[in-house]
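Peer 1: Sequence first, then the predicted structure:
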Amino acid sequence: MAPPMERLPLKRRAISDQQRRRDIALLRQAQARRDAQNQARCLASAILSDPPADIEREPLEPECELAGDAEAEAEAKAPAEAGDAEDASSEMDVLQASKLRGPKARRWFSRQLMLPEWMIDVPPRLSVDWYVFPRPAGKRCFVVSSNGTTISRLRNGTVLHRFPSALPNGARTKEVMGPASMFSILDCVFHEHDQTYYVIDMICWRGYSLYDCTAEFRFFWLNSKLAETGACNPPSFYHKYRFSVVPVYDCDQAGILAAYTGHLPFIRDGLLFYNRHAHYQTGNTPLSLVWKDQVCSQYFIDTDSKGVVPTLQQVVLELLEDGSVATSDDSPVVLGKLDLETIQKNNLHHGNLIRFAVGDGGLDVIDGDIKKADIHFVGKANRVRAFADTCSKILFQYMARRSPLRIDDLVASTTLLHDNDQSLADVEMVSS
């Protein structure tokens, strides 16, 4: 029989609309029809093409969505580039994409990745519908092998490395060379400490697109196909960097704790949760979530350029044409408005990313949406930023300073589901 109710762990009350948006994302995914093969070919061609000189000179961008602002605040060497920062379409022609510069290039390349939302609430059926794995600290990047070479690019489009590898068609050796149509695309994190590419997802393998495959299938292929190559072997003359898969666990109590505290060859920067039914969706998606605390991440709470946690939470928002400032969500949320004097005094333009501090009034959250925010102008955000913060990041950081979502809440959610399932089984046995 089920244990007495007073012994069950308490479930944390939901405060956001993440689950509603997850349901919508899964529904759209089931209804969507796209040319996945052409999308993979477009991305591979854009990554392999030579970027304009000004993109090459930009500093290597640290992971801005999944790391603290201590990294994101590193000063850019080049002067800020003015101009229209409107969203670049993910469907842009390859030739156009390869010629993009500055903010537009950063936006286009960053939106080709599947970007997780920050976990505000624990998803229902966490132990049934989700995977969990530790996220390596480092630079998020694409890796493409084609035409006898391998190229990695950061989210801002900057080439990180050009090198030979044991990936299919990744070096000019008879063991791996193949036709030009045989290219592979991996979603990786480059870990500086051991000079290793940790692969967190597979987008395309030997010319076969995996965009419309579930995470369950992609992870299966990633583990089986990568092991068939020599990509996981130590570096050699024709294989400059080692590749390694990240351990992926079922999201039960044992899996969560293994991802949270298990021994790893890399520095852990939080946990990633993937819905096992999710396709590889470019841009922000609630079907992929990131969670952190002070135990598993150095950047649990955003820090400034000196690694110090600011007294007030800081957020980055985009300036709209009417002076409003909004998040980078698919449906941007307006959190305030700048007066004309501030805009002119600071030489601000439509599309600029601006940093604000959250005042004592905090955030007013109603039915999962931020309806009001007490924000105060700080200045322009660093130019390496691709786009503004999302609502989920703002809410996560707000909660982290007040009532964070704890590891106990994640573990308890799996226990609750198990106990509920056991209760239903007991009822069925009694009824029979």
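Peer 2: That came through fine.
Peer 1: C-alpha from now on. contacts and neighbour counts both.
Peer 2: Will do.
Peer 1: now the strands for the stretch 101-250 of the chain?
Peer 2: Along the stretch 101-250 of the chain, counting by DSSP state E, counting those that start in this stretch, strands occupy 114-118, 130-136, 139-146, 149-154, 159-163, 184-191, 196-205, 208-209, 242-245, 249-250.
Peer 1: Can you say which of these is nearest to residue 70?
Peer 2: When those are compared by CA to CA, strand 139-146 sits nearest residue 70, at 14.0 Å.
Peer 1: same for the closest one, what does it pack against?
Peer 2: helix 36-48, strand 149-154, strand 184-191 (3 or more CA pairs under 8 Å, 6 or more residues apart in numbering; DSSP states H and E).
Peer 1: Check whether residue 26 really touches residue 278, as I assumed.
Peer 2: Yes - using CA atoms under 8 Å, residue 26 is in contact with residue 278, at 7.1 Å.
Peer 1: the more surrounded of the two?
Peer 2: residue 278 (26 against 17; other CA atoms under 10 Å).
Peer 1: So which bits of stretch 98-114 are buried?
Peer 2: By neighbour count on 16 or more other CA atoms under 10 Å, the buried set for stretch 98-114 is 98, 100-114.
Peer 1: ok, residues contacting that stretch?
Peer 2: 43, 46-47, 49-52, 54-55, 81, 85-90, 97, 154-157, 187, 280-285, 288, 383-387 (CA atoms under 8 Å, 6 or more residues apart in numbering).
Peer 1: contacting residues around the longest strand anywhere in the chain?
Peer 2: Criterion DSSP state E: the longest strand present in the chain is strand 353-366. Residues outside strand 353-366 that contact it (CA under 8 Å, 6+ apart) are 15, 312-319, 370-381, 385, 387-388.
Peer 1: Alongside the first one, take a look at this:
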Amino acid sequence: MAPPPDHRRPIKRVAISDQQRRRELALRVQADRRSDAQNRARQLASSVLSLGPVTEVEPELEQEQEMSDASDQSGGRTELDPVRAASLRGPEVRRWFATQLMLPEWMVDVPPLLDSDWYVFPRPSGKRCFVVSSNGTTVSRLRNGSILHRFPSSLPNGARTKDVSGPSSSYSILDCIFHEADETYYVIDMVCWRGYSLYDCTAEFRFFWLNSKLSETGASDPPSQYHRYRFNVVQIYECNLIGLQAAYLGQVSYVKDGLLFYNKHAHYQAGNTPLALVWKDNVCSQYVLDTDNQGQIPSQQQVVLELQNDGSLTTSDDPPVALGCLSRDMIAQYGLRVGNLVRVEVRDDSVKLVDGKLDLGDLQLVGKPNRSRAFADTYSKVLFQYAARRAPLRIEDLVASIQSNPSVENSQALDIEMEG
């Protein structure tokens, strides 16, 4: 006689996008790639240190509506040497620096093998930036290219002290979020350390080095004469049930803004990647749904897209995804030009989800977005926001995905409560 069915077994949420297919493709591409990671890191370090202050008014970075994230914006991926990068100005600076950070996609489907192949950690709210220490100084630059801080630090060659170790030409590059409330740089990734590039190292190795190497420098010590800001490593967890619970509900010293998930096998890939994901709900973030220019959550979803030559409105993905079109009369009426960002409203009754692809139907032009916006939304963000208003990806879905893995013991899984 067959055993009775186990009604406690979790049911996985059906995928609504091709995110997993692109994830598998990204892993294959990085395995086949033969990039000069050392030269890439050297170019980035030189550019971060040499670029002069941006002459235009520096845009205020919104806390995650536009934000740190950095996560919803990316321009075309182009390789530039330091000389060309130093000559960029205005929007070109922002676009170039936006392609240097590894930006997470928004999680719209739960990856398989979440508990064995992924890390999870609580993301600090703040300003996403690169921090470079070299030649006795430390510089942090926002993704728009402008300097956030220039200061002495305990990072290698980060201050002009007598006990500087290593050659003067060596440099280190950290991927950070600056949390203004406690004036602390929270390090979420390591790109280069003492001149050694980590671009083509897995996240598993980069996080190991980050935790071991940073602790040797005293960079986490309180501020002092030769160490202006504290650097703290964000606690990184295995994405099993215990780790997910700790990241989701655990107390941290900063304002939490969602969860970040990194695939253990992912290299540091410039631009948006499905091998890093961001997820939010009302428990772990105060910014789940996008707001309008007045900071209010509109009754209908609003999307920021970029106007193209043919009148189409596209996302900032590479390649871009067309989600609508404007007539010539509308373009002329609003005085729009190619490359302008526009804010459009999505009518609920016109949206369709067909084979994992959004068809937004008729779009209502609202106007131009806040001037601080430099890039259009990504497709994964549009899809996440669409789902968040109707059938959001919940913490229970993440738990169910982990519990459905045969390697997880049900006795342990069922004891975990994810209530905020």
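Peer 2: Looks like it came in fine. Quick caveat: nothing in here was measured; it's all calculated off a predicted structure.
Peer 1: And the TM-score between them?
Peer 2: The TM-score (TM-score structural alignment, normalised by the length of the second structure) is 0.92; 405 aligned residues with a CA RMSD of 2.1 Å.
Peer 1: I'd like to know which of the strands of the stretch 101-250 of the first structure lies nearest to residue 260 of the first structure.
Peer 2: It's strand 130-136; of the strands of the stretch 101-250 of the first structure, that one is closest to residue 260 of the first structure (CA to CA) at 6.8 Å.
Peer 1: how close does residue 366 of the first structure sit to residue 121 of the first structure?
Peer 2: From residue 366 of the first structure over to residue 121 of the first structure the distance is 15 Å, taken as CA to CA, to the nearest Å.
Peer 1: Now do the contacts for the equivalent of residue 196 of the first structure over in the second structure.
Peer 2: Under the alignment (TM-score structural alignment), residue 196 of the first structure pairs with residue 184 in the second structure. Contact analysis of residue 184 of the second structure by CA under 8 Å, 6+ apart lists 178, 229, 230, 231, 232.
Peer 1: For residue 223 of the second structure, see how far away residue 184 of the second structure is.
Peer 2: Per CA to CA, residue 184 of the second structure is found 10 Å from residue 223 of the second structure.
Peer 1: Which neighbours do these two have in common?
Peer 2: 229, 230.
Peer 1: Would you mark the buried spots in stretch 357-367 of the second structure?
Peer 2: 358, 360, 361, 362, 363, 365.
Peer 1: What is the equivalent residue in the first structure for the fifth one?
Peer 2: Under the alignment (TM-score structural alignment), residue 363 of the second structure pairs with residue 375 of the first structure.
Peer 1: start and end residues in the second structure for stretch 389-405 of the first structure, please.
Peer 2: By TM-score structural alignment, stretch 389-405 of the first structure lines up with residues 377-393 in the second structure.
Peer 1: Residues in contact with that stretch: which ones?
Peer 2: Contacts for stretch 377-393 of the second structure (CA under 8 Å, 6+ apart): 72-74, 105-109, 288-290, 301, 303-305, 315-317, 321, 358.
Peer 1: now with 7 Å?
Peer 2: The contact list for stretch 377-393 of the second structure (CA atoms under 7 Å, 6 or more residues apart in numbering) reads 72-73, 105-108, 289, 303-305, 315-317, 321.
Peer 1: For it, which residues meet the burial criterion?
Peer 2: Applying 16+ other CA under 10 Å to stretch 377-393 of the second structure flags 377, 378, 379, 380, 381, 382, 383, 384, 385, 386, 388, 393 as buried.
Peer 1: Please apply the same query to stretch 154-163 of the second structure.
Peer 2: Here stretch 154-163 of the second structure shows 154, 155, 156, 157, 158, 159 as buried, counting by 16+ other CA under 10 Å.
Peer 1: Then stretch 305-317 of the second structure?
Peer 2: 305, 306, 307, 308, 311, 312, 313, 314, 315, 316, 317.
Peer 1: now those in a markdown table, with secondary structure and distance to residue 280 of the second structure?
Peer 2: As requested, those are exported to a markdown table (DSSP: H, G, I helix; E, B strand; the rest coil; distance: CA to CA, whole Å):
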| residue | secondary structure | distance to residue 280 of the second structure |
| --- | --- | --- |
| 305 | strand | 22 |
| 306 | strand | 25 |
| 307 | strand | 29 |
| 308 | coil | 31 |
| 311 | coil | 33 |
| 312 | strand | 30 |
| 313 | strand | 26 |
| 314 | strand | 24 |
| 315 | coil | 21 |
| 316 | coil | 21 |
| 317 | coil | 21 |
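Peer 1: between residue 366 and residue 121 of the first structure, which one's more packed in?
Peer 2: For residue 366 of the first structure versus residue 121, the count of surrounding residues by other CA under 10 Å is larger for residue 121: 18 against 12.
Peer 1: residue in the second structure matching that one?
Peer 2: That one, residue 121 of the first structure, aligns with residue 109 by TM-score structural alignment.
Peer 1: residues touching its match, list them.
Peer 2: 15, 16, 17, 19.
Peer 1: Same question for residue 141 of the second structure.
Peer 2: 48, 129, 130, 131, 147, 148.
Peer 1: Only whichever of the contacts of stretch 98-114 of the first structure are buried, select them in PyMOL.
Peer 2: Selecting only the buried entries of those in PyMOL, with 16+ other CA under 10 Å as the criterion:
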select buried, resi 43+46+47+51+55+85+88+90+97+154+155+156+157+187+280+281+283+284+285+288+383+384+385+386+387
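Peer 1: Show me the contacts of stretch 98-114 of the first structure that map onto helices.
Peer 2: Of the contacts of stretch 98-114 of the first structure, the ones assigned to helices by DSSP state H are 43, 46, 47, 54, 55, 97.
Peer 1: Look up how far residue 149 of the first structure lies from the third one.
Peer 2: Distance check for residue 47 of the first structure against residue 149 of the first structure: by CA to CA, it reads 12 Å.
Peer 1: same thing with the last one?
Peer 2: Between residue 97 of the first structure and residue 149 of the first structure the computed distance is 20 Å (CA to CA).
Peer 1: cool, the first one as well?
Peer 2: As judged by CA to CA, residue 43 of the first structure and residue 149 of the first structure stand 16 Å apart.
Peer 1: now do the fifth one
Peer 2: With the distance defined as CA to CA, residue 55 of the first structure ends up 21 Å from residue 149 of the first structure.
Peer 1: quick one, helices of the stretch 301-432 of the first structure?
Peer 2: 340-345, 391-400, 407-431 (DSSP state H, counting those that start in this stretch).
Peer 1: in the second structure, what residues pair with the shortest one?
Peer 2: When the second structure is aligned by TM-score structural alignment, the counterpart of helix 340-345 of the first structure is residues 328-333.
Peer 1: again with stretch 160-167 of the first structure
Peer 2: Going by TM-score structural alignment: stretch 160-167 of the first structure matches residues 148-155.
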